[in-house]
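**Q** Generate coordinates for the sequence data below:
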Amino acid sequence: MINMAEKVLMKGNEALAEAAIRAGCRFFFGYPITPQNELLEYMARHLPEVGGTFLQSESEIGAINMVFGAACAGVRVMTSSSGPGISLKQEGISYIAGSEVPAVIVNIMRTGPGLGGIAPTQSDYFQATKGGGHGDYRLMVLAPASVQEMVDLTALAFEKADEYRNPVLILGDGVLGQMMEPVVLPAPSPEKTVEKPWATTGKGDNEKAKLITSLYIQPEEAERFCDHLRAKYSAMEERETRFECYRTDDAEIIAVAYGTAARLCMAAVDMVREKGIRAGLIRPITLFPFPSAPLRKAAEGGAWFLTVELSTGQMVEDVRLAVGGRQPVAFYGRSGGMVPDPRVIAARLEELAEKKGNAETAQPNEGGAA
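**A** The predicted structure is shown next:
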């Protein structure tokens, strides 16, 4: 473990693991799967150095239920996996959300569906944001676009998990997990004491027994609980939406992308700007809550949109919902582990700009999909 605040060159998976330890994570349960194995290995090596517990479970199902148990005791706990492993964890994630206990879950995405392959994609967006398990629950989903953000958003994930008593998912891809970049690590700090009177750590003489459950037999009681959860998720939407706007002040064409795809789009935007095309980028940092407001505002200002993903198109649905038919939303994606060249994205932005110019010359825009 690095013992001081400094700028170092680190692989994304390892930087995230180090950030978790510095954020007070003291329990980790997981099972190997590429392309996130370095995270598991780093925790196995360094978590015991700070008095923490690492355990490679017998399966992903075992790992998430160990996370559930540790979370009920009020400790900071994390697990990580990739798409197929996260699929196996879904029932446990639903239980954690339904029991209102905090935990951090990391998905370093690989190709799919099925077993897929180890190459990077962004094809787990639906799984992450729409609730891959059963019931009316949501996860806060953070989408880093650099190794530095993998560090910064990990600390935020633990804070928000505790604040909302809800699991938080960090959604990266194989590029971010495997690439190396310089990062500034925060100085190790004393573990923060977060009051958790609900935690199952035993009861005092004058206390009632503590019970954590997601079981509500009576329909009226179950509905009240689901309404309580809905109010919590609404609070997240009001307070926790995060995004980055790049060169959008005068943009007529706006790319929408997250993670690695956003970095490619940023380069593409710069390319077409040199040709006089007023393009910009809106990068969601929280995928839930989704940053609908800046998209809606840009649409009301007349901008057209190009959603770019390392998938066959999943986030594009949320972009279209946010735009609400006010302006066209086009899509460009690569899948199976193929990463697009920024020059190809730039060409798509140019095509969309030309369509917009022709449409405005011919007739008023009626919105819809491009």
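**Q** switch to C-alpha atoms for all contacts and neighbour counts from now on
**A** Fine.
**Q** Would you agree residue 189 falls within a helix?
**A** No - assessed by DSSP: H, G, I helix; E, B strand; the rest coil, residue 189 does not belong to a helix; its assignment is coil.
**Q** excluding its backbone neighbours, what's nearest it?
**A** Closest residue in space to residue 189, ignoring its immediate chain neighbours: residue 22 at 6.9 Å, by CA to CA, 6 or more residues apart in numbering.
**Q** Also residue 21?
**A** Using CA to CA, 6+ apart and skipping residues adjacent in sequence, the residue nearest residue 21 is residue 47, 6.8 Å away.
**Q** for the one you found, what are its contacts?
**A** Contacts for residue 47 (CA atoms under 8 Å, 6 or more residues apart in numbering) come out as 21, 26, 27, 53, 54.
**Q** Most neighbours of all those, which one?
**A** Among these, residue 21 has the most neighbours (other CA atoms under 10 Å), with 25 neighbours.
**Q** nearest to residue 60, of the contacts of residue 47?
**A** The closest of the contacts of residue 47 to residue 60 turns out to be residue 54 (CA to CA; 14.3 Å).
**Q** before we move on, back to that, what's the closest of the contacts of residue 47 to residue 248?
**A** For those, the nearest to residue 248 is residue 21 (36.6 Å; CA to CA).
**Q** before we move on, the earlier item: take the contacts of residue 47 and write them to CSV, including secondary structure and distance to residue 236.
**A** Compiled in CSV, the contacts of residue 47 are given as follows (DSSP: H, G, I helix; E, B strand; the rest coil; distance: CA to CA, whole Å):
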residue, secondary structure, distance to residue 236
21, helix, 25
26, coil, 26
27, strand, 26
53, strand, 31
54, strand, 31
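**Q** circling back: how near is the residue nearest to residue 21 to residue 85?
**A** Taking CA to CA, to the nearest Å as the measure, residue 47 falls 22 Å from residue 85.
**Q** One more: residue 98?
**A** Applying CA to CA to residue 98 and residue 85 gives a distance of 20 Å.
**Q** likewise residue 248?
**A** Between residue 248 and residue 85 the computed distance is 38 Å (CA to CA).
**Q** do you know how far residue 256 is from residue 327?
**A** Per CA to CA, residue 256 is found 14 Å from residue 327.
**Q** Which of those two has more residues huddled nearby?
**A** Shown here are residue 256 and residue 327; by other CA under 10 Å, residue 256 has more neighbours (26 against 23).
**Q** Now do the helices in the stretch 151-300 of the chain.
**A** If DSSP state H, counting those that start in this stretch is used as the criterion, the helices of the stretch 151-300 of the chain fall at 174-178, 219-239, 259-273, 292-300.
**Q** another one to check against the first:
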Amino acid sequence: MAEQEVKLMKGNEAIAHAAIRCGADGFFGYPITPQTEIIETLSVLKPWETTGMVVLQAESEVASINMVYGGAGAGKKVFTTSSSPGVSLMQEGISYMAGAEIPGVFVNVQRGGPGLGTIQPSQSDYFQSTRGGGNGDYYVIVLAPNSVQEMADFMDLAFDLAFKYRNPAMILSDGVIGQMMEKVVLPPMKPRRTEEEIRRECPWATIGRTPDRDINIMTSLELQSEVMEQRNIHLQKKYDVIKENEVRFEKTNLDDADYVIVAFGSVARISEKAVELAREEGIKVGLFRPITLWPFPEKEIAELAKTKKGFLVAELNAGQMIEDVRLAVNGETKVAHFGRLGGMVPDPEEIVNALKEELL
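**A** Model (predicted):
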């Protein structure tokens, strides 16, 4: 077995390296802090000279999402990256892709808002990501990494899920995970698929006429209401399958816990230390980390609620994921919130104090 190569790099850099290694065909993006290192790293690595991967800086976020729409519609593994205000501009294209069932990958390294806000970390795009920020009834598969290693690992996973379900997939990171440096083992190199492999694996793709198939037209437009309703029913059935099969989460110190901290991304990292500090004081608390924010692990939280005295939802926003936790708990036990706003990152002690004040 070949020895794994361990590297030290930022989360943003890990995204760029992993994309090349998992056989991505193209990247289309636009610079915005705190995710610009992704574009910069791709520019330095020059994958067009080694794997043939296209790297293009578009003139705007709107242009980049429509380039992803076109490339993914041809069955190509393409992706874009941005940060909160830029992702807002992409919502129309993401909705179009969901409606046309086109698989693309998006990386959002969140910053504080609303509006242009700050370049500091935030988690206030939870609603924008998990609720379908564009028009219509749709969902995006959302993965929330809490380490540089997961930034690298989730690129391949996001592409796999996007193509498995013909649905947009998002890696919802934040400025802490994107900018911090950690050791990471990069995934092995995968070759890019050939045109013949794409035709075989993606018969829906608009890759041109073949002897036995006419050109496919990829669109989310349908002028007949009764046909559009059937399309929507089909999408809802697909979302039910995703919710049944693709929920991911992590549990820490929950077997004997009286209380549960629920957190994702960088706040989950901070909450790990908060759990340690609280237990040193004799408070039996554990951590529940949703890895998929959609589909949300509602069944698992509902089961925990039957035996726990309370939940503290910790996040870098005014209270967004807490709504999903409350729905899952369904009144079985108390649910409280701790949040910091505008790019402020809490200390573990602040989370412990909130646990004491709100639940004990």
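**Q** Make a markdown table from the contacts of residue 47 of structure 1 and add distance to residue 278 of structure 1 to it.
**A** Below are those laid out as a markdown table (distance: CA to CA, whole Å):
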| residue | distance to residue 278 of structure 1 |
| --- | --- |
| 21 | 43 |
| 26 | 48 |
| 27 | 48 |
| 53 | 52 |
| 54 | 50 |
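**Q** neighbours around the closest residue to residue 265 of structure 2 other than its chain neighbours, how many?
**A** In space, and not counting its chain neighbours, residue 265 of structure 2 is closest to residue 146: 4.1 Å by CA to CA, 6+ apart. Close neighbours of residue 146 of structure 2, defined as other CA under 10 Å, add up to 24.
**Q** and what of residue 8 of structure 2?
**A** Residue 8 of structure 2 has 13 nearby residues by other CA under 10 Å.
**Q** and if you look at residue 328 of structure 1?
**A** 22.
**Q** got it, and residue 193 of structure 2?
**A** For residue 193 of structure 2, using other CA under 10 Å, the count is 16.
**Q** so it touches residue 51, yeah?
**A** No - taking contacts as CA atoms under 8 Å, residue 193 of structure 2 lies outside contact range of residue 51: 10.7 Å.
**Q** Quickly list what's touching both of the two.
**A** Common neighbours of residue 193 of structure 2 and residue 51 (CA under 8 Å, 6+ apart) are residue 23.
**Q** re earlier: touching, the residue nearest to residue 189 of structure 1 and residue 186? I think so.
**A** Yes - applying CA under 8 Å, one finds residue 22 of structure 1 in contact with residue 186, separated by 7.5 Å.
**Q** on that earlier part again, now for the residue nearest to residue 189 of structure 1: which residues touch it?
**A** Contacts for residue 22 of structure 1 were tallied using CA under 8 Å, 6+ apart; they are 155, 186, 187, 188, 189.
**Q** That one -> structure 2?
**A** Using TM-score structural alignment as the criterion, residue 22 of structure 1 maps onto residue 21 of structure 2.
**Q** wait, residue 201 of structure 1 sits on residue 73?
**A** Yes - Residue 201 of structure 1 is within contact range of residue 73, at 5.7 Å (criterion: CA under 8 Å).
**Q** between these two, who's got more neighbours?
**A** More neighbours surround residue 73 than the other of residue 201 of structure 1 and residue 73, with 15 against 12 (other CA under 10 Å).
**Q** What's the separation between the more buried one and residue 123 of structure 1?
**A** Taking CA to CA, one finds residue 73 of structure 1 at 33 Å from residue 123 of structure 1.
**Q** repeat for residue 21 of structure 1
**A** In terms of CA to CA, residue 21 of structure 1 sits 28 Å off from residue 123 of structure 1.
**Q** Next: residue 228 of structure 1.
**A** Residue 228 of structure 1 is 31 Å from residue 123 of structure 1, by CA to CA.
**Q** neighbour count winner among those two?
**A** Comparing residue 228 of structure 1 with residue 123 by other CA under 10 Å, the one with more neighbours is residue 123, at 25 against 12.
**Q** part of a strand, is the more buried one?
**A** No - under the criterion used here (three-state DSSP), residue 123 of structure 1 is coil, not part of a strand.
**Q** Who are the contact partners of it?
**A** 109, 110, 111, 112, 310, 311, 312, 314, 335.
**Q** Assign the fourth one to helix, strand or coil.
**A** The local conformation at residue 112 of structure 1, judged by three-state DSSP, is coil.
**Q** Count residues in the vicinity of it, would you?
**A** Residue 112 of structure 1: 21 neighbours (other CA under 10 Å).
**Q** who touches it in this structure?
**A** 83, 123, 336.
**Q** Same question for the fifth one.
**A** By CA under 8 Å, 6+ apart, the contact set of residue 310 of structure 1 is 121, 122, 123, 261, 333, 334, 335, 337, 338, 339.
**Q** do the second one as well
**A** Taking CA under 8 Å, 6+ apart, we find residue 110 of structure 1 in contact with 34-35, 82-83, 116-123, 173-174, 337.
**Q** Can you turn the buried part of those residues into a ChimeraX selection?
**A** This is how ChimeraX selects the buried members of the contacts of residue 110 of structure 1, with burial counted by 16 or more other CA atoms under 10 Å:
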select :34,35,82,83,117,118,119,120,121,122,123,173,174,337
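**Q** tell me the strands in the stretch 1-150 of structure 1, going along the chain?
**A** Remark: strands assigned in the stretch 1-150 of structure 1 by DSSP state E, counting those that start in this stretch are 7-11, 27-30, 53-56, 77-81, 103-109, 140-142.
**Q** CSV for the ones you listed, including distance to residue 300 of structure 1?
**A** Listed next are the strands of the stretch 1-150 of structure 1 as CSV, based on distance: least, CA to CA, whole Å:
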stretch, distance to residue 300 of structure 1
strand 7-11, 41
strand 27-30, 46
strand 53-56, 50
strand 77-81, 40
strand 103-109, 34
strand 140-142, 27
